[in-house]
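Novice: sequence? don't have it. structure:
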């Protein structure tokens, strides 16, 4: 199972014999040693934590993202290696040349899969049958173009979020639920970005997302089908989140999202593996004209 290291104190982080060494700053004692082979990501939530340059280098070499949060505990910075793939120039040039029509068709497939994952979650939670059927209808009404997909996705998401949290819920309001969603999405986005770079792609060159102000357009395309993983965990704690901001305990729970199982080609993989296979499938779709395999989610397999 992926192991995400959560740093909440002002520890000193270094490396020795390919092991992460955590030193308690208060008494200068070693708290723990963990092999880099057993680490999937490091989340640092204390701005006074110190991390050695050699540790950062080794983490990047091993495609282990370092995610640094701001004072409000929202992910702000994450590490990306510049040359983590031996064919980086070839793959970025391929990415630039991906056909527009194929990108639009793939985006429609991604939205279709996302809506289906949302519908399945509402069904699992025994939410309104009317809302569940409406999501099914929006998915079936998708056409193979960007405009249709964006329109159907927006309507489906509004129904989905209000059914999941409350009729008054609005995405991007400043409240506990939105803070938790943002935290979870940003953690997944950072992990996905590191995987994109490891595959030789550039995270800014998106399929559908194209903003000149967004350095992670491709990451935002990839994350779409995985968002309900975060949504479900936040749903489980929504009554607490309506009253308080993100506690350390809640943040630790949210990190469990990246440790869940995902279905890819009818087999179960952890999230990290599923992203790897998903990116390989996308490249094969554009380069070899193969059918894209898009991950699906299975709520029953989650361990929260």
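Specialist: Now that the structure is in, tell me what you want to look at. Because the structure is a prediction, the values reported are computed rather than measured.

Novice: okay, CA-based contacts and neighbour counts for the rest of this
Specialist: Noted.

Novice: ok, the residue most central in space within the chain - contacts?
Specialist: For the chain, the residue nearest the mean C-alpha position is residue 188 (2.1 Å; CA atoms, centre = their mean). With contact taken as CA atoms under 8 Å, 6 or more residues apart in numbering, residue 188 is in contact with 223, 258.

Novice: check contacts around residue 168.
Specialist: residue 162.

Novice: That one belongs to a helix?
Specialist: No: in this structure, residue 168 is coil, not part of a helix, as judged by DSSP: H, G, I helix; E, B strand; the rest coil.

Novice: how much space between it and residue 129?
Specialist: Separation of residue 168 from residue 129 (CA to CA, to the nearest Å): 19 Å.

Novice: cool, and residue 154?
Specialist: Taken as CA to CA, the span from residue 154 to residue 129 is 19 Å.

Novice: And for residue 88?
Specialist: Counting by CA to CA, the gap from residue 88 to residue 129 is 48 Å.

Novice: Second structure for comparison follows:
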């Protein structure tokens, strides 16, 4: 079972040794079994990666994120064609009707807004939580009334203040963007592992975006990122810069607790179950078969 997320912030060489990741930095060497790794983020511009390692990472389903000069994820390495019935899944995606896609998007938006309401309630914004729950119950097929955007306006003002602007350059948005990138990479990884073509989205259809489907399925998980960033914001003053500690905290989010089908999972395991549930939902033409994550706590999953 994959359970590790790794950040490489120092220059060095990454290679393959005995089916393990070998990290060589200065005079030190570290090894990590590939089967343990879910996501690896490479920040340093002075890292060398060997082709055998990249091939082995793809075979093991490890998602590699490369960062730009601002230390923000800008590229992703995923496995390709590893699912045993790739053509079956592709046909299922291509042949899905527009009404069914709209119903699936409706379910996703509903759960996203419910999770936003949960976060608002958890931080003491009961009035906003009530409004959000009403909006969630009002989402129609395809979200024709754009309840998602209306809910976002209520939600972000409630948790970050009336003056908060999502597009502004500040420490809060920097952390939100980083956290979303990490979770999005995990969603894309799970979709690829289950044979889905990530460019074929349900709602997102940008021809320049190779991860439209991941952008659909990240939505119910965004409030978990928001919640952690809110906690960081309330516990201490957030600097405009994205600190190494903040990156570690946001990357650990993949091992936090969520609920899927009334069972507790890590975010990584819950994402996998969400990706797997798309097949029966499309095959049965039933959006209720989607196993979408629900928020229940802001803590790392415990297996005790």
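Specialist: Cool, got the structure. Given the structure is predicted, the values throughout are model-derived calculations rather than measurements.

Novice: Can you pull the TM-score for these?
Specialist: TM-score of the superposed chains, computed with TM-score structural alignment, normalised by the length of the first structure, equals 0.93; 298 aligned residues with a CA RMSD of 1.7 Å.

Novice: The residue nearest to the centre of the first structure corresponds to which position in the second structure?
Specialist: Under the alignment (TM-score structural alignment), residue 188 of the first structure pairs with residue 183 in the second structure.

Novice: So its match, which state does it fall into?
Specialist: Quick answer, by three-state DSSP: residue 183 of the second structure is helix.

Novice: For residue 62 of the second structure, which residues are in contact?
Specialist: Neighbours of residue 62 of the second structure in contact, by CA under 8 Å, 6+ apart: 34, 37, 38, 39, 40, 78, 79, 189.

Novice: try it again with 6 Å
Specialist: 38, 39 (CA atoms under 6 Å, 6 or more residues apart in numbering).

Novice: residue in the first structure matching it?
Specialist: By TM-score structural alignment, residue 62 of the second structure lines up with residue 64.

Novice: Could you list the buried residues of stretch 283-302 of the first structure?
Specialist: Under the neighbour-count criterion of 16 or more other CA atoms under 10 Å, stretch 283-302 of the first structure has 283, 285, 286, 292, 293, 294, 295, 296, 297, 298, 299, 302 buried.

Novice: what's near enough to touch the second one?
Specialist: With contacts defined as CA under 6 Å, 6+ apart, residue 285 of the first structure is in contact with 291, 292.

Novice: what residue of the second structure takes the place of it?
Specialist: Checking TM-score structural alignment: residue 285 of the first structure goes with residue 281.

Novice: so its match is in which element?
Specialist: Using DSSP states H and E, residue 281 of the second structure maps to helix 267-284.

Novice: hey, where'd the helices end up in the stretch 1-150 of the second structure?
Specialist: 51-59, 86-94, 98-122, 126-137, 147-160 (DSSP state H, counting those that start in this stretch).

Novice: so which of the ones you listed gets nearest residue 256 of the second structure?
Specialist: Nearest to residue 256 of the second structure, of all those, is helix 98-122, at 14.7 Å by CA to CA.

Novice: Tell me the residue in the first structure aligned with residue 152 of the second structure.
Specialist: Using TM-score structural alignment, the partner of residue 152 of the second structure in the first structure is residue 157.

Novice: How many neighbouring residues does the aligned residue in the second structure for residue 179 of the first structure have?
Specialist: Aligned by TM-score structural alignment, residue 179 of the first structure pairs with residue 174 of the second structure. Using other CA atoms under 10 Å, residue 174 of the second structure has 19 other residues around it.

Novice: List the contacts of residue 174 of the second structure.
Specialist: Contacts of residue 174 of the second structure (CA under 6 Å, 6+ apart): none.

Novice: is it true that it lies in a helix?
Specialist: Yes: assessed with three-state DSSP, residue 174 of the second structure lies in a helix.

Novice: Tell me how far it lies from residue 289 of the second structure.
Specialist: 35 Å.

Novice: Nearest residue to residue 32 of the first structure in space, please, no chain neighbours.
Specialist: residue 22 (5.4 Å; CA to CA, 6 or more residues apart in numbering).

Novice: Let me see the contact set for that neighbour.
Specialist: Here residue 22 of the first structure is in contact with 12, 13, 30, 31, 32 (CA under 6 Å, 6+ apart).

Novice: same thing but 8 Å
Specialist: Taking CA under 8 Å, 6+ apart, one finds 11, 12, 13, 14, 30, 31, 32, 33 in contact with residue 22 of the first structure.

Novice: and what of residue 64 of the second structure?
Specialist: 39, 40, 41, 42, 76, 77, 78.

Novice: Now for the residue mapped onto the first one from the first structure, how many residues are close by?
Specialist: If I follow you right, that is residue 39 of the second structure. Here residue 39 of the second structure is matched to residue 41 in the first structure, going by TM-score structural alignment. Residues lying near residue 41 of the first structure (other CA under 10 Å) number 23.

Novice: Likewise for residue 144 of the second structure?
Specialist: Using other CA under 10 Å, residue 144 of the second structure has 11 other residues around it.

Novice: and if you look at residue 162 of the second structure?
Specialist: The burial count for residue 162 of the second structure: 11, using other CA under 10 Å.
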